[in-house]
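Undergrad: structure for the following, please:
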Amino acid sequence: MRRAVCPGSYDPVTKGHLDIVRRASRIFDEVIVATGVNVSKSRFFSPEERLGMLETATADLPNVRVAGFTGLLTDFCRDNDVHAIVKGLRGSGDFEYELPMAQMNAHLADVETVFIPADPAHSFVSSSLVKEVASFGGDVAAFVPDFVLERLNARAAERSRGA
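TA: As a prediction, the model looks like this:
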């Protein structure tokens, strides 16, 4: 079985993320969308919220499952018989950032990294940018699924009130 992992923080999951996951699901027999659950990092959404949003967002993809992980991604790969890591690339900066990690991951485990170029419609979108724009009341509806938009706007409003 050809099993791959699409790792990320997914804070929040964007349409760009989902495009990469959908495309990976056509290449591999099974795709695991894995998000780090490091509670020491400050995130907009909790690990449980991110996992729940990912499960909802990928529910229509029968060969995709969602999992959380702690520690090294290569350990997750070994534990789950994963031999490919799928990463989306928005531009050359992403490649420069991702290449050393891909090489380190190949050194640490029997795993190859597969790069999928982002759809140009999503190439400028990042979770960080989406959160920042939403925090200032900007419209990010084009970049996230509707159910994520509702949660994102509610969380941004909570944070602006200091809740």
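Undergrad: use CA for all of it now, contacts and neighbours both
TA: Fine.
Undergrad: which helices and strands does the helix or strand harbouring V86 pack with?
TA: For V86, the element it lies in under DSSP states H and E is strand 84-89. In this structure, strand 84-89 makes packing contacts with strand 3-8, helix 15-27, strand 112-117, judged by 3 or more C-alpha pairs under 8 Å, 6 or more residues apart in numbering; DSSP states H and E.
Undergrad: any idea which helix or strand comes after the last one?
TA: The one in question is strand 112-117. helix 127-135.
Undergrad: relative to helix 15-27, how tilted is that next one?
TA: 140 degrees (axes from the mean of the first three to the mean of the last three C-alpha atoms, to 10 degrees).
Undergrad: now A34, what's its secondary structure?
TA: strand (DSSP: H, G, I helix; E, B strand; the rest coil).
Undergrad: kindly apply the preceding question to H107 instead.
TA: From three-state DSSP, the assignment for H107 is helix.
Undergrad: so what's the residue count around it?
TA: 12 (other C-alpha atoms under 10 Å).
Undergrad: again, but for S123
TA: Neighbours around S123, by other C-alpha under 10 Å: 14.
Undergrad: I have a second one here; can you model it like the first so I can compare?
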Amino acid sequence: MRRAVCPGSYDPPTVGHLDVIVRTAALFDEVFVAILVNPRKQGLFAIEERVEMLKEITADLPGVQVESFSGLVVDYCRDRGAQALVKGLRGATDYDYELPMAHMNRHLTGVETLFLPGAPGQVYVSSSLVKEVARGGGDVTPFLPASVHARLVERLRLNPPV
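TA: Alright, predicted model coming up:
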């Protein structure tokens, strides 16, 4: 059985994230969407909320499981029997950031990293940028799955920017 891990913070999950997950699910028997728990970072959404959102938007994808994890992603891969990490790349900056980690991960455990180029029209979409635009009152509807967009709008309504 071929298994892959799509790690990330997913705060919130965007259409770009979903595109990478869908494409990975077409290539592997099982895909683990792994949300990193980083106690040093305060996200807009709690880890449990991100897990719930990702389960909602991947519910129709066979073989996709959503979990959170802490520690090294390569240890998570080993524990799940995954052969590959799959990362979406928006451009050269992402590649420059991800390549050294891919080499280190391979050195540590032999897990390969596969890079998928971002879909045209989505390469500039990031969770950080979506949150910034939404906080400023911009329309981020095209960049988020509908259920995630609804949660983001509600979260910002309850916690308006100061």
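Undergrad: please state their TM-score.
TA: For this chain pair, the superposition-based TM-score is 0.96 by TM-score structural alignment, normalised by the length of the second structure; 162 aligned residues with a C-alpha RMSD of 1.1 Å.
Undergrad: which residues of the second structure does the strand holding V86 of the first structure align to?
TA: The aligned range for strand 84-89 of the first structure in the second structure is 84-89, by TM-score structural alignment.
Undergrad: just send the helices and strands packed on strand 84-89 of the first structure back as JSON lines, with distance to L51 of the first structure and mean neighbour count too.
TA: Listed next are those as JSON lines, based on distance: least, C-alpha to C-alpha, whole Å; neighbours: other C-alpha atoms under 10 Å:
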{"stretch": "strand 3-8", "distance to L51 of the first structure": "11", "mean neighbour count": "23"}
{"stretch": "helix 15-27", "distance to L51 of the first structure": "14", "mean neighbour count": "19"}
{"stretch": "strand 112-117", "distance to L51 of the first structure": "23", "mean neighbour count": "16"}
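Undergrad: so which of those comes closest to F76 of the first structure?
TA: With C-alpha to C-alpha as the criterion, F76 of the first structure lies closest to strand 3-8 of these, at 9.2 Å.
Undergrad: what is the orientation angle of the closest one with helix 15-27?
TA: Using the same axes, to 10 degrees, strand 3-8 of the first structure lies at 170 degrees relative to helix 15-27.
Undergrad: average distance between strand 3-8 of the first structure and the second structure?
TA: Overlaying the second structure shows strand 3-8 of the first structure at a mean distance of 0.3 Å from the equivalent residues (mean C-alpha distance after the TM-score superposition for the first structure).
Undergrad: stretch 151-161 of the first structure too?
TA: Looks like 1.8 Å for stretch 151-161 of the first structure (mean C-alpha distance after the TM-score superposition for the first structure).
Undergrad: can you give the distance of that stretch from its chain's centre?
TA: 21 Å (C-alpha atoms, centre = their mean, to the nearest Å).
Undergrad: now for the helices and strands packed on strand 84-89 of the first structure, which one comes closest to D146 of the first structure?
TA: helix 15-27 (10.2 Å).
Undergrad: and the closest one, what does it pack against?
TA: Against helix 15-27 of the first structure (3+ C-alpha pairs under 8 Å, 6+ apart) you get strand 30-36, strand 84-89.
Undergrad: could those strands go into a markdown table alongside mean neighbour count and distance to S160 of the first structure?
TA: Formatted as a markdown table, these follow (neighbours: other C-alpha atoms under 10 Å; distance: least, C-alpha to C-alpha, whole Å):
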| stretch | mean neighbour count | distance to S160 of the first structure |
| --- | --- | --- |
| strand 30-36 | 23 | 26 |
| strand 84-89 | 22 | 31 |
